[in-house]
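The amino acid sequence is not available; the structure is as follows:
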């Protein structure tokens, strides 16, 4: 007998079910993923904190110790560009020292088995790719801090190359291809969101039948609107997070606890 498929729910008032028991949460999530034809996973900072990477906005995070650098400041001031690169090198040492956790590996396994169609992430650390998710199915809404890109032509520049240029010349790097400014491929405050990534994410939110949020506070727009869009289009919405989020009442299930514990046995 074929397994039942997950139909899009009718758009109607529903009651959120809060699940704190790990086994019950695993059973619920496993059933929904197994029955889904088009599951999308959306990850936030909580996914990376389980690998030891601090949340930017939490106490002890980078923004509690220093003000973020605005995009316009980067473009207009050489000393600001050098400071931005100093921070990126420091940040990537932390990223390199971290390993993908059980949640990352579980998602990668589900992707490999065709049970997850795409991973939309707010994270900039590249841990999904290191866990085995193909780069083409990881949609990075806030960019990627593990390499640089020309602001003019988009050419990729590796961080070791950028570090060597700064050490040799004392100046921020310029693109070998067009001479444009090179910046870490992460999205700074005041910088436009990547159009293609947002369009892909919106399309996935509108067409999926299951939208699983893992580790996002759902407080940063426009990315935080995606789960609500999915729910309003009839997708089943599951939120996995240690703390309450503003969209908990819109979810069908809220799994309260560590992401890795809920995900690790499902794959």
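Looks like it arrived, so ask away. Just so we're clear, the structure is a prediction, and the values are computed from it rather than from any experiment.

make it CA atoms for all contacts and neighbour counts henceforth
Noted.

how far away is the spatially most central residue of the chain from residue 216?
Centroid-nearest residue in the chain: residue 121, 1.8 Å away (criterion: Cα atoms, centre = their mean). Separation of residue 121 from residue 216 (Cα to Cα, to the nearest Å) stands at 9 Å.

Check which helix or strand residue 18 maps to.
For residue 18, the host element (DSSP states H and E) is strand 17-19.

buried set for the very next helix or strand once past that strand?
On the C-terminal side of strand 17-19, the closest following helix or strand by DSSP H and E is helix 22-35. Neighbour-count burial for helix 22-35, counted by 16 or more other Cα atoms under 10 Å, picks out 22, 25-26, 28-30, 32-35.

now those residues in CSV, with distance to residue 126?
Shown next, in CSV, are these (distance: Cα to Cα, whole Å):
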residue, distance to residue 126
22, 27
25, 27
26, 26
28, 28
29, 25
30, 26
32, 27
33, 24
34, 27
35, 29
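
Out of these, which two are the most distant from each other?
22 and 35 (20.0 Å; Cα to Cα).

can you give me the helices for the stretch 101-250 of the chain?
Counting by DSSP state H, counting those that start in this stretch, the stretch 101-250 of the chain has helices at residues 102-112, 127-131, 159-169, 195-207, 226-232.

and residue 45, which of the ones you listed is closest to it?
helix 127-131 (11.5 Å).

That closest one packs against which elements?
Where contact means 3 or more Cα pairs under 8 Å, 6 or more residues apart in numbering; DSSP states H and E, helix 127-131 is packed against helix 102-112.

Who are the packing partners of the helix it packs on?
Short answer (3+ Cα pairs under 8 Å, 6+ apart): helix 102-112 packs on helix 127-131, helix 259-263.

Give me the contacts around it.
47, 116-118, 127-128, 131-133, 259-261, 263-267 (Cα atoms under 8 Å, 6 or more residues apart in numbering).

take the one below as the second:
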């Protein structure tokens, strides 16, 4: 790889460590047109995402969620990887990545060619029945949502994070399809706010962390504990941690190196022709 980088120290950090655990967040996908949740101080830019308990307990919450998702999903489904995703895929292709752990649910790392990926918070392109656990694609549910709610898909709404849409209206007439197998509640196969990451997934990350020799955080404020805990574990194990993020992170006092720059700019040196 080239010896210089627009982010001083980053190329040297990567060159020193042969088995990186890369932890990514929303800042990786903003260049793909997917908004993030937090500002440079790590505070919410908007209302926090839907709460798991409310989604499961309240039909009105499910109506609001799926109505907005009907409008927001196409932007996720059509999103394409950007230079950040491609740079990290190139780093893996060089044999330098022990694991790419992403907090994002958009699947863009895999579309860019990354293979050793754990989707910490799941994937938005899959749907799971909370009754019988049957799985289906989000695109199939999109067709069912359109058929059950003619006219809704042409409504105008602003782009929001993670397949949501900025729409405030009367959702009481919105029809939410049930599981075709058992009639149960359908939920995107993602970890909602207030829901726990599956234990087996957490244990798999820790197993990779034991094989890593450093951690690189890309585009995350680490304000959500589900990701921050792995940086804490790395620090306890004596592993060096570097971060690329515009704004503060929850782990600033644990970092060996902090790069205040857009992710794509900081990682450009990993791509062909990068300098």
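Thanks, I have it. Because the structure is a prediction, the values reported are computed rather than measured.

Now the TM-score, please.
TM-score of the superposed chains, computed with TM-score structural alignment, normalised by the length of structure 1, equals 0.79; 239 aligned residues with a Cα RMSD of 2.4 Å.

what's the most buried one of the helices and strands packed on helix 102-112 of structure 1?
helix 259-263 (a mean of 22; mean count of other Cα atoms under 10 Å).

Same list (the helices and strands packed on helix 102-112 of structure 1) but as TSV, adding distance to residue 206 of structure 1.
Formatted as TSV, those follow (distance: least, Cα to Cα, whole Å):
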stretch	distance to residue 206 of structure 1
helix 127-131	23
helix 259-263	24
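
can you tell which of the ones you listed is closest to residue 58 of structure 1?
Using Cα to Cα, those put helix 259-263 closest to residue 58 of structure 1, at 17.7 Å.

what does residue 117 of structure 2 align to in structure 1?
Here residue 117 of structure 2 is matched to residue 138 in structure 1, going by TM-score structural alignment.

Neighbours of its match, how many?
19 (other Cα atoms under 10 Å).

Who's the closest spatial neighbour of it, skipping the chain neighbours?
residue 119 (4.9 Å; Cα to Cα, 6 or more residues apart in numbering).

Can you get me a residue count around the corresponding residue of structure 2 for that neighbour?
Superposed on structure 2 with TM-score structural alignment, residue 119 of structure 1 falls opposite residue 100. By other Cα under 10 Å, the residues close to residue 100 of structure 2 number 27.

ok so, going back, wait, doesn't the residue nearest to the centre of structure 1 sit right on residue 137?
No - using Cα atoms under 8 Å, residue 121 of structure 1 is not in contact with residue 137; the gap is 10.5 Å.

In structure 1, point out the residues matching the lengthiest helix in structure 2.
Counting by DSSP state H, the longest helix found in structure 2 is helix 59-77. Using TM-score structural alignment, the residues of structure 1 aligned to helix 59-77 of structure 2 are 78-96.

Over to stretch 184-199 of structure 2?
Alignment of stretch 184-199 of structure 2 against structure 1: residues 180-195, by TM-score structural alignment.

Could you tell me which residues within that stretch count as buried?
180-188, 193.

now swap in stretch 75-90 of structure 2 and tell me
Across stretch 75-90 of structure 2, burial judged by 16+ other Cα under 10 Å covers 75-77, 79-90.

which strand is the longest one in structure 1?
The residue-count maximum for a strand in structure 1 (DSSP state E) belongs to strand 143-150.

per the alignment, residue 32 of structure 1 corresponds to what in structure 2?
By TM-score structural alignment, residue 32 of structure 1 lines up with residue 16.

How many residues are close by residue 115 of structure 1?
As a burial measure, residue 115 of structure 1 scores 20 neighbours (other Cα under 10 Å).

show me the contacts for it.
33-34, 36-39.

nearest to residue 142 of structure 1, of these?
Of those, the one sitting nearest to residue 142 of structure 1 (Cα to Cα) turns out to be residue 39, at 21.3 Å.

tell me the contacts of that closest one?
Contacts here follow Cα under 8 Å, 6+ apart; on that basis residue 39 of structure 1 touches 33, 115-118, 208-212.

Out of the residues you listed, which is nearest to residue 157 of structure 1?
residue 118 (25.7 Å).

The match of residue 119 of structure 1 and residue 90 of structure 2, how far apart?
When residue 100 of structure 2 is compared with residue 90 of structure 2 (using Cα to Cα), they lie 12 Å apart.

ok, now residue 98 of structure 2?
Counting by Cα to Cα, the gap from residue 98 of structure 2 to residue 90 of structure 2 is 13 Å.

cool, residue 177 of structure 2 as well?
41 Å.

how about residue 269 of structure 2, what's its match in structure 1?
In structure 1, residue 269 of structure 2 lines up with residue 265, judged by TM-score structural alignment.

do residue 254 of structure 2 as well
Using TM-score structural alignment, residue 254 of structure 2 pairs with residue 250 in structure 1.

Measure how buried that match is and give me the count.
Per other Cα under 10 Å, the neighbour tally for residue 250 of structure 1 reads 20.

Next: residue 58 of structure 1.
11.

I'd say it and residue 64 touch.
Yes - the pair residue 58 of structure 1 / residue 64 is scored as a contact, 7.3 Å apart, by Cα under 8 Å.
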